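**Q** Sharing a model that was predicted from the sequence below.
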Amino acid sequence: MTRTTSEIAASLAGVEPIYDRVLALAGLLQALAQVRRIADTGEANEEILATSIETLFRFDARTTADVYGGLDKVRPGLELLRSYLAGGLDDAVLPRLAMSVLQLERRFVRDSGMVSRVRQGLEQIAHRTDLYGPTHPDLIAPIGQLYSQTLSTLRPRVLVQGNPHYLGQARVVAEVRAVLLAAVRSAVLWRQRGGSLWDFAFQRRAMLSAVDAHLGR
């Protein structure tokens, strides 16, 4: 019998932190898959885009799942993570992009001044989510600008490849940058939950089991 989201969440409550860590990694991959889609096609999946953007304004979420608005919201990312851990991910670029973001996160959190600037910048525009919604250009544009003025200045930069036709459009560039910031949010969350690159070497099987538990398998 397939378990409900609430039943899965209840069964995982209070267990090993790896269950939280795989959620954060799923959020990271889910965001970066949208970065890839936007850069290639100029269009995002509106629901997944909204999930990513909303994570930026959940400053004091009670649980890791709450950062994403619930387990169901990060299910596409869990499926991507499962494919990667099982060796069946079709997109070879996505893991490399994820590694670049994890490296960017390390440089970002070491710069306390930049962390404060990003937090303050997000707090200043948080009210726009109520005015416009999480995918409106009037919210996406300042988030993209915030990324450009802060994390984009760190070296080496995260390089996103795609269709030059779309990457030459201001709206598309703003979306890519905004979702990259959301990806960094997930990377920070992963570290806060005890994530380490060693997980990929020594915790792969446990991570896969945790993903399957979240997916109700």
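**A** Arrived safely.
**Q** Please count neighbours and contacts with C-alpha atoms only from this point.
**A** Fine.
**Q** which element follows the helix or strand hosting Ile143 toward the C-terminus?
**A** Using DSSP states H and E, Ile143 sits in helix 137-149. The helix or strand immediately downstream of helix 137-149 is helix 164-167, counting by DSSP H and E.
**Q** Find the nearest non-adjacent residue to Pro76, please.
**A** Leaving aside its chain neighbours, Pro76 sits nearest to Gln30 (6.4 Å; criterion: C-alpha to C-alpha, 6 or more residues apart in numbering).
**Q** isn't that neighbour right next to Lys73, touching?
**A** No - applying C-alpha atoms under 8 Å, one finds Gln30 not in contact with Lys73, separated by 9.9 Å.
**Q** of these two, who's got more company?
**A** Using other C-alpha atoms under 10 Å as the criterion, Gln30 and Lys73 rank with Gln30 on top: 29 against 20.
**Q** For the helix or strand harbouring that one, list every residue counted as buried.
**A** Using DSSP H and E, Gln30 sits within helix 18-41. Neighbour counts using 16 or more other C-alpha atoms under 10 Å place 18-40 of helix 18-41 among the buried residues.
**Q** Mind giving me the packing neighbours of it?
**A** Using 3 or more C-alpha pairs under 8 Å, 6 or more residues apart in numbering; DSSP states H and E as the contact test, the elements touching helix 18-41 are helix 46-55, helix 64-67, helix 75-85, helix 93-109, helix 164-167, helix 170-192, helix 204-215.
**Q** got the buried residues for the third one?
**A** By that I understand helix 75-85. Counting neighbours by 16+ other C-alpha under 10 Å, helix 75-85 gives Arg75, Pro76, Gly77, Leu78, Glu79, Leu80, Leu81, Arg82, Tyr84, Leu85 as buried.
**Q** list the buried ones in stretch 39-59?
**A** Using 16+ other C-alpha under 10 Å as the test for burial, stretch 39-59 gives 39-40, 42-44, 48-57.
**Q** Need the residues that contact that stretch.
**A** With C-alpha atoms under 8 Å, 6 or more residues apart in numbering as the test, stretch 39-59 has contacts from 27, 30-31, 34, 37-38, 67-69, 73-74, 122-123, 126, 134-135, 160-163, 166-167, 172, 176, 178-179, 181-183, 185.
**Q** Presented hereafter is structure B, for comparison with structure A:
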Amino acid sequence: MATTLFDRTIAFAGICQAIKLIQGVARSGCCEHSALRISLNSIIVTNPASAFEVFGKEENLKLGLRTLINELDSRISSSELTRYLINILALERKLSGRRDSLAQLGNHLETVQRQIQHIDLLTDQMISNLASIYLEIITPLGPRIQVTGIPAQLQQIDVQHKIRALLLSGIRSAVLWHQVGGKYRHLIFGRKKMIEHAKIILTRNL
């Protein structure tokens, strides 16, 4: 798989898109359905030839690219987004170091790939299935990610399922980011270049 700045930007936009959707769901209980579908579908794209293939089209990551541009800048980055980023990247590193967990995850995702041939990905059942995978495989790896939102929303079962499914999507994009050469140092020394590249990608898809 290629390891260009384009690939790293696309993968990181995937993480940002998942986080932005989580923030929306945690506050209002809903989010943009088209972006939700793209993020959840990325989970089951397990053997992509490129980072681009995970999300289908550049325009599918508009929300993630905007989030990357608006919030990754060190001068304006929100502490909440940063906290989610750090936690997702840390969990992905733990997952990548556990062959048993990776094998389990692969088996579960094969099941989901079969299921979506008959059931739409955005049904409550499928989102619940993805949430269950997160609970079973990711949650035991480390401290739980504390999601900030409206308590009345966070108490809703369907909201909890959607958030966990989106966290799984964020981790999937973090896996991709590392596969295409993403390193922690890129967040410190390379964020300006990534922001500039995200602007280029976004501009040609307006």
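**A** Arrived safely. What you are looking at is a predicted structure, and each value in this text was computed from that prediction instead of being measured.
**Q** Mind telling me the TM-score for this superposition?
**A** For this chain pair, the superposition-based TM-score is 0.92 by TM-score structural alignment, normalised by the length of structure 2; 204 aligned residues with a C-alpha RMSD of 1.9 Å.
**Q** thinking again about what came up before, in structure 2, what stretch matches the helix holding Gln30 of structure 1?
**A** Aligned using TM-score structural alignment, helix 18-41 of structure 1 spans residues 5-28 in structure 2.
**Q** what separates the matching stretch from the chain centre, distance-wise?
**A** 6 Å (C-alpha atoms, centre = their mean, to the nearest Å).
**Q** superposed on structure 1, where does that stretch end up, distance-wise?
**A** Mean deviation of stretch 5-28 of structure 2 relative to structure 1 after superposition (mean C-alpha distance after the TM-score superposition for structure 1): 0.8 Å.
**Q** before we move on, the earlier item: for the buried residues of helix 75-85 of structure 1, give me a markdown table that also has distance to Arg191 of structure 1.
**A** Output for the buried residues of helix 75-85 of structure 1, formatted as a markdown table (distance: C-alpha to C-alpha, whole Å):
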| residue | distance to Arg191 of structure 1 |
| --- | --- |
| Arg75 | 20 |
| Pro76 | 21 |
| Gly77 | 17 |
| Leu78 | 18 |
| Glu79 | 21 |
| Leu80 | 20 |
| Leu81 | 17 |
| Arg82 | 19 |
| Tyr84 | 19 |
| Leu85 | 19 |
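**Q** Report the central residue of structure 2.
**A** Gly170 (2.1 Å; C-alpha atoms, centre = their mean).
**Q** hmm, back to that, in ChimeraX, how would I select just the buried ones from the contacts of stretch 39-59 of structure 1?
**A** Listed next is the ChimeraX selection for buried residues among those, using 16+ other C-alpha under 10 Å:
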select :27,30,31,34,37,38,67,68,69,73,74,122,126,134,135,160,162,166,167,172,176,178,179,181,182,183,185
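**Q** Map Leu71 of structure 1 onto structure 2.
**A** Using TM-score structural alignment, Leu71 of structure 1 pairs with Glu58 in structure 2.
**Q** And Leu80 of structure 1? What does it align with in structure 2?
**A** In structure 2, Leu80 of structure 1 lands on Thr67 (TM-score structural alignment).
**Q** Please disregard the earlier target; I meant Arg185 of structure 1.
**A** Arg185 of structure 1 maps onto Arg172 in structure 2, by TM-score structural alignment.
**Q** next one: Val101 of structure 1
**A** Using TM-score structural alignment, the equivalent of Val101 of structure 1 in structure 2 is Ile88.
**Q** what about its match, how many neighbours?
**A** The burial count for Ile88 of structure 2: 24, using other C-alpha under 10 Å.
**Q** Might one say that it is in contact with Ala174?
**A** Yes - with contacts defined as C-alpha under 8 Å, Ile88 of structure 2 counts as touching Ala174 at a distance of 7.2 Å.
**Q** still on that earlier bit, and the match of Arg185 of structure 1, what does it touch?
**A** Going by C-alpha under 8 Å, 6+ apart, Arg172 of structure 2 touches Ser42, Ile43, Glu92.
**Q** Go through those one by one and say which ones hold in structure 1.
**A** Checking the contacts of Arg172 of structure 2 against structure 1 (both residues aligned by TM-score structural alignment, their matches' C-alpha atoms under 8 Å), the contacts still present are Ser42, Ile43.
**Q** picking up where we left off before, check the buried residues of stretch 39-59 of structure 1 and tell me the two furthest apart.
**A** Comparing every pair within these by C-alpha to C-alpha identifies Asp40 and Phe57 as the most remote, at 26.7 Å.
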